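Asks: Generate a structure from the sequence data that follows.
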Amino acid sequence: MQAKTAGANRMIIGIVLAVLTFWLFAQSMVNIIPAVQEDLGVSLGTLNIAISLTSLFSGLFIVAAGGISDKIGRKKSTYIGLIFSIVGCLLIIVSQNATLLIIGRIVQGLSAACIMPATIALVKSSFKDEDRQRALSYWSFGSWGGGGSTALIGGAIATYFGWRWIFVVSIGVALLAMYLLKEIPESKAEEASKQKFDFVGFVLFVFIMLVINMIVTRGQDFGWTSPLTLGLIGGAIALIITFFLVERRKTNQFIDFSLFKTQAYSGAVVSNFMQNGIAATVVVANTYVQLARGFTSFQTGLLTVGNVIAVVVMIRVGEKMLQKMGARKPMIASVFISTIGISMTALTFLPDVAYIIVVFVGFLIAGIGIGMYATPSTDTAVVNIADDKVGVASGIYKMSSSLGFSFGIAISTAVYGVMVSVTNMHIAATAGIMINLLFAIPALLYIHKTIKPEEGLVHEPTSSKVVHAQ
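Replies: Here you go, the predicted structure:
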């Protein structure tokens, strides 16, 4: 049933706030590395692990959480995620060493795993056609817009109140989201699957991701040619082969590979992973500006003002482009534009004033691309999915966001760390930032291959259109 206007607006605000607990506040860690390092006295390598763990654990558990939300209810799953968010923030606030910080970051990852697929499914169950695309645009304000705002808002809070206050504010936002969502009707699959959960596939997948993440984040410390690193690489390959051999024989796969038979869904998921990988390399630019150019967290955040505005504006523009020209064109354009923007921050040979201007413009251009991508990609991922699989399908889609961001951070910071040990900080930052090309080129090719030009087009009035099952 179509959500009534007042209830719909309340629901959208609550959902956006829930999404912000991860994409704005939890992700603020990418801009406060020097402050946290000085306060807790932990190594840069440990901090990089703590930063990437939230996205990693979100990616590890988000598919399972999406499937669970189909069964127990998407509203209930959102509430569970918000409770996890509060607990994770409390652990980080009271942390005096790396242990509680890392545990808190893991709990925040579990929070995101519950919230992301459940809120997308709530949107699909409550809105139709153009209204669904509009609601997904506002959902994207919380995800991509929140991610774009994290450096500015998190940096301002960290600079003037202390970095721990970021997570105090996040608790308040989570409580407000719970209040706004309390009257929202529950949504769940009418005929939930009775198949048992694939624990074997889940465990294999967790080990694969953990081993790969350890290789990327600790390979430099272990030594890239050391027996331990080579053993981890061999173990990762063996686990991946085992995973596919085991899963292909099952009907209750942990990752439902049948969803990828829909090329548009496949294109949305893979490109979403790559686009988040591109965006994640900004952590190197933020760190470089503070360490090499002497900026505070807040000053670094000010450089992203244009990015925030561009993301927010272009999300609705992307929605209109989707309706008028389909999903493929804006998705291809967005990846190309965001790559150009992020790459501009790699021009570290420029003097201070010129570099800062280039960084500001680069962040703004990247925001245009990211905002343009959000709604076409999200709508493409959910529009063709049946009711009983929308939670798990949304989980896989958001898993690609979290893992893309996690591996983007891990790979770019690893390259930066390796290079800074053998050369100067300027060259190291350039190398770390340009890692975004490893994500951009496959994304462009895959979108062109899998997304049909007519995907997402809106021709008829809403009242005359066939509504997808939900």
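
Asks: make it CA atoms for all contacts and neighbour counts henceforth
Replies: Fine.

Asks: okay, now the nearest residue to residue 185 once chain neighbours are set aside: neighbour count?
Replies: Using Cα to Cα, 6 or more residues apart in numbering and skipping residues adjacent in sequence, the residue nearest residue 185 is residue 75, 7.7 Å away. Close neighbours of residue 75, defined as other Cα atoms under 10 Å, add up to 25.

Asks: Could you double-check that residue 75 sits in contact with residue 118?
Replies: Yes - using Cα atoms under 8 Å, residue 75 makes contact with residue 118 at a distance of 7.0 Å.

Asks: ok, and what's touching the helix or strand containing the residue nearest to residue 185?
Replies: Element membership of residue 75 [criterion: DSSP states H and E] is helix 74-94. Contacts made with helix 74-94 from outside it, assessed by Cα atoms under 8 Å, 6 or more residues apart in numbering, are listed as 18, 21-22, 65, 68-69, 100-101, 103-108, 110-115, 118-119, 121-122, 164-165, 167-168, 170-171, 174-175, 178, 181, 184-188.

Asks: Proceed likewise with the subsequent sequence, for comparison:
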Amino acid sequence: MKNTLINQGNDRILTGFILAVLTFWLFANSMMNIGPIMSKELGVAANTINIAVSLAALFAGIFIVVLGGLADSIGRAKILRLGLYLSVVGSLFIALIPSGKFAEPLLLTGRALQGLSAACIMPTSLGLLKILWEGSAQQRAISFWSMGTFGGSGLSALFAGIVATNLGWRWIFVFSVIVAVIALYLLKNLPESKKESSGKYRPDWAGILIFLVSMICLELFITKGATFGWLSVTSILLILGAMITFIIFYYYEKRSSNHFFDLSLFKNKVFSGAIICNFLMNAAAGIVIVALTLMQTAANYSAQKAGLLTLGYAVSVILFIRTGERLMRKIGARKPMVWGSLIVALATILLMQTHVMVGTYRILALVAFTLFGTGLAFFATPATTAALSNLPAEQSGAGAGIFKMASSLGAGFGIAISAGIFTAVSKSTDALEWFPNIFSGRQDNINFRLAAILALTSVLLFALLSAVVAGFKIPKDGGKIINK
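Replies: Modelled structure (predicted):
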């Protein structure tokens, strides 16, 4: 079957895989640019929009390991199709949301379903690429798949802005449904694949539930803390709940024979370093939601005009992703990971210059997003290789699952933290008095401009910490491919 598929119809199935990953990276990610529009039209609070934006990544991160394991047991094609069905339902929930009291629960439900969809699609599509193709055909397939994920993410803000401005934001999710249906059609003859010797997969439901409660408590504390009051009883209970359940999770997983999260992998210094760096660099995704929300609220940009600022992000990440791979082959993984992190830090510093006039800031933003994409491109392949190449073959599957989990959880919490800071400070009545006579031009939007500085400071911290961790925990030749 494999050789037949390699020679016949491979482009049709590959196209189906690319469309499948785009349902998350292009369409679901679009909320980072259209949040202000949705908040106004639906009558949903900005904090709730922040939760909705990060919820998809949070659910994807939590469930990607368990659904990847389930796919190995009952069939990867089956779970991939399930992911596309979930994408259709989740997108319809959001596209058809009425304004009013039902808007909030429908929005959050739709985003959770989109996250579960991604948890189904990402591990199965990547796994099937490695099974259905071989040699140069496999490298080609993985390159196109990577362009779907990185390119889709880079274009999501621009795409969302164009559609929302010209057709309305609901059409983004209508198009997502259409793309998912086309993907299902292209993959209708996809052969089933599973591990014949893996036995029946038994998800660690107790571990998953404890971890989910911990993450949701932390998410609510980050996004709703300013509304509740940081020292209120509710906030204190949320942070205590997150800490206690995480401690319970840690000790439960240490003693469990059926791991949801194999903690023993973190005894590997290189793997743990790469995972931490991956989490921190994905947390830098908050740079997008903060900068685009700033331009729409403080400069009255349309979603389309704001999205155009991110064009360099998409172009640079696609152009330079192979550069990161080549650097890793020559000098190892550590330097490209450090350089990539520092480039993202530089991009963040440029976006923090909100005291300037909007014309100058627009130029800074165009340069910054180009650097942001370049930094991610330098970082991506070396980090993945450093994490997985230093594990024994029998642990590679579990390691890949944790690496992908770190990506999604990092993005989810990075967005939640930076957006939460932005929302809290922008509503402060004291903001105008904090830095008088520093901001050029209009003075009625200082609260938004100051909020962006403080929110982007968190992103800067994530990028700098990633550089430090990579410098100390990734060996000089980590991930380097040496020809023998």
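
Asks: Tell me how they score on TM after superposing.
Replies: For these two chains in superposition, a TM-score of 0.91 is obtained (TM-score structural alignment, normalised by the length of structure 1); 461 aligned residues with a Cα RMSD of 2.4 Å.

Asks: picking that back up, so where is the helix holding residue 75 of structure 1 in structure 2?
Replies: Residues 76-96 of structure 2 are matched to helix 74-94 of structure 1 when aligned by TM-score structural alignment.

Asks: which parts of that stretch are buried?
Replies: Applying a neighbour-count criterion of 16 or more other Cα atoms under 10 Å, the buried positions in stretch 76-96 of structure 2 are 76-95.

Asks: Can you name the residues that contact the equivalent of residue 183 of structure 2 over in structure 1?
Replies: Matched to structure 1 by TM-score structural alignment, residue 183 of structure 2 sits across from residue 177. Contacts here follow Cα under 8 Å, 6+ apart; on that basis residue 177 of structure 1 touches 13-15, 17-18.

Asks: out of those, who has the most neighbours?
Replies: Sorting those by how many neighbours each has (other Cα under 10 Å) puts residue 18 first, at 33 neighbours.

Asks: Please, which helix or strand holds that one?
Replies: Under the criterion DSSP H and E, the helix or strand holding residue 18 of structure 1 is helix 5-20.

Asks: And the residue most central in space within structure 2, how far from residue 59 of structure 2?
Replies: With distances taken as Cα atoms, centre = their mean, residue 411 lies nearest the centre of structure 2, 4.1 Å away. Noted for residue 411 of structure 2: a distance of 11 Å to residue 59 of structure 2, by Cα to Cα, to the nearest Å.

Asks: for residue 468 of structure 2, same thing?
Replies: Residue 468 of structure 2 sits 28 Å away from residue 59 of structure 2, going by Cα to Cα.

Asks: now residue 475 of structure 2
Replies: Between residue 475 of structure 2 and residue 59 of structure 2 the distance, using Cα to Cα, works out to 32 Å.

Asks: can you give me the strands in the stretch 101-250 of structure 1?
Replies: With DSSP state E, counting those that start in this stretch as the definition, the stretch 101-250 of structure 1 shows no strands.

Asks: Now do the same for residue 201 of structure 1: its match in structure 2.
Replies: Here residue 201 of structure 1 is matched to residue 207 in structure 2, going by TM-score structural alignment.

Asks: The residue nearest to the centre of structure 2 against residue 278, yeah?
Replies: No - Residue 411 of structure 2 is beyond contact range of residue 278, at 9.7 Å (criterion: Cα under 8 Å).

Asks: which residues do the two both contact?
Replies: Shared contacts of residue 411 of structure 2 and residue 278, defined by Cα under 8 Å, 6+ apart, are absent.

Asks: thinking residue 120 of structure 1 is in contact with residue 395, fair?
Replies: No - here residue 120 of structure 1 does not reach residue 395: they are 9.0 Å apart, not a contact under Cα under 8 Å.

Asks: out of everything not next to it in sequence, what's closest to residue 430 of structure 1?
Replies: If you skip the residues right next to it in sequence, residue 430 of structure 1 has residue 346 as its closest partner in space, 4.4 Å away by Cα to Cα, 6+ apart.

Asks: what sits against the residue mapped onto that neighbour from structure 2?
Replies: Counting by TM-score structural alignment, residue 346 of structure 1 corresponds to residue 352 in structure 2. By Cα under 8 Å, 6+ apart, the contact set of residue 352 of structure 2 is 452-453, 456-457.

Asks: hmm, 10 Å instead?
Replies: Each residue near residue 352 of structure 2 by Cα atoms under 10 Å, 6 or more residues apart in numbering is listed here: 287, 291, 346, 361, 364-365, 449-457, 460.

Asks: what does residue 47 of structure 2 give?
Replies: Applying Cα under 10 Å, 6+ apart to residue 47 of structure 2 gives the contacts 39, 53, 220, 222-227, 416, 419-420, 422-424.
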